[in-house]
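Peer 1: 3D, please:
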Amino acid sequence: MPERVHEREPERGAGTGQERGGLLRAFGLAEVYNPSMVPTLRPGDQLVVRYGAVVRPGDVVVLRHPFRQDLLIVKRAVQRRDGGWWVQGDNPFVENDSREFGVVPDELVIARAWVRVRPPRGIQRSVAGVLSWAVSAVRPVRAARSFSRRLRAR
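Peer 2: Got it, this is the predicted structure:
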């Protein structure tokens, strides 16, 4: 099953973030459903994304699948190439990425992940439990500095 992201931004339109609402419309929420980005992202993780953000190598991005443009997927932008981005998942056992479908055109890359929010496991019954979850669950999604080294080592 291909990686899937459920976009939780119903009024977004074309995805540039410039529609109704201005700056607030530049951000949205997406939910990860499949394991292609494990260990960075897990199924159930929520992503705060920024539409129209500049993408750099190593960034986690939300894009339309090149063969099924109604399907949103999340991958890491590895390298800029002629015609778009080479994207790959962080999970080496899932190959639903550019190794399968090639370079992704720029117009299919719709957002860059900004923050990951991992849902709590079970009910948090204490302030300490909530704080512990918050510290581990809310993390910025940063470019993987070692990702290019991992690719060269394979």
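Peer 1: Going by C-alpha atoms from here, please, whenever you check contacts or count neighbours.
Peer 2: OK.
Peer 1: and the helix ranked longest in the chain, how far out from the chain's middle?
Peer 2: Longest helix of the chain, by residue count under DSSP state H: helix 127-137. A distance of 23 Å separates the centroid of the chain from that of helix 127-137, by Cα atoms, centre = their mean, to the nearest Å.
Peer 1: Could you also give me the structure for this next sequence, so I can compare it with the first?
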Amino acid sequence: MPGPAAPVPPTRTGRGTRWRPPRLGLAVVSGESMLPTLRPSDRLLVVHRRAGAPHPRAGGIVVARFVDGTLTVKRCVEPRQTSSGRSGWWLLSDNPERGVDSRHRGPVADDAVLALVVGRLWPRPRVRLARTVL
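Peer 2: Below is the predicted model of the structure:
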């Protein structure tokens, strides 16, 4: 499961500093590219990025848009420059045999990383309970 996102920094306004709450959203996983971390139909809580919002972190899971318009859920590996020289991210699938990612499409521009995944809402996070022997 992804780690917590960085806190949202305050934004400057003409009258000083004002805190803006994060813009939350939902994403639904389709496909098997993020197995075993995420499964098809998992519901994810995401924080949308905007000016002053948290930046992706290496190891975090994000919602991004490939150049062809495809929305995708992938893991951030490291910052990289795109072919046009813009800052971007190298995004990979957790299940490389099933996913299309930066190995196929190249780095994703920083502004095409739309949201940070902060948790899975449904199904509830999987917890393995130890069996008690009496």
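Peer 1: follow-up on the earlier one: can you name the next helix or strand after the longest helix of the first structure?
Peer 2: Downstream of helix 127-137 of the first structure, the next assigned helix or strand under DSSP states H and E is strand 138-140.
Peer 1: buried stuff in that following strand?
Peer 2: Across strand 138-140 of the first structure, burial judged by 16 or more other Cα atoms under 10 Å covers residue 138.
Peer 1: Give me the next element, helix or strand, following it.
Peer 2: Next along from strand 138-140 of the first structure, by DSSP H and E: helix 147-153.
Peer 1: Run through who's touching that following helix.
Peer 2: If you take Cα atoms under 8 Å, 6 or more residues apart in numbering as the criterion, helix 147-153 of the first structure is touched by 58, 78.
Peer 1: Report the buried residues of that helix.
Peer 2: Per 16+ other Cα under 10 Å, helix 147-153 of the first structure contains no buried residues.
Peer 1: which position in the second structure aligns with residue 93 of the first structure?
Peer 2: Applying TM-score structural alignment, one finds that residue 93 of the first structure aligns to residue 97 in the second structure.
Peer 1: I'd guessed residue 137 of the first structure sits against residue 117; true?
Peer 2: Yes. With contacts counted by Cα atoms under 8 Å, residue 137 of the first structure reaches residue 117, the gap being 5.3 Å.
Peer 1: before we move on, the earlier item: quick one: residues contacting the match of residue 93 of the first structure.
Peer 2: residue 33.
Peer 1: For it, give its distance to residue 33 of the second structure.
Peer 2: Residue 97 of the second structure sits 8 Å away from residue 33 of the second structure, going by Cα to Cα, to the nearest Å.
Peer 1: Kindly report the same for residue 59 of the second structure.
Peer 2: 16 Å.
Peer 1: Between the two, point out the one with more neighbours.
Peer 2: Neighbours were counted for residue 59 of the second structure and for residue 33 using other Cα atoms under 10 Å; residue 33 has more, 24 against 16.
Peer 1: The more buried one: which element?
Peer 2: Applying DSSP H and E, one finds residue 33 of the second structure in no helix or strand.
Peer 1: check contacts around whatever residue of the first structure lines up with it.
Peer 2: Aligned by TM-score structural alignment, residue 33 of the second structure pairs with residue 36 of the first structure. Residue 36 of the first structure is in contact with 3, 75, 89-96, counting by Cα under 8 Å, 6+ apart.
Peer 1: Going through those residues, which ones are buried?
Peer 2: 3, 75, 89-90, 94-96.
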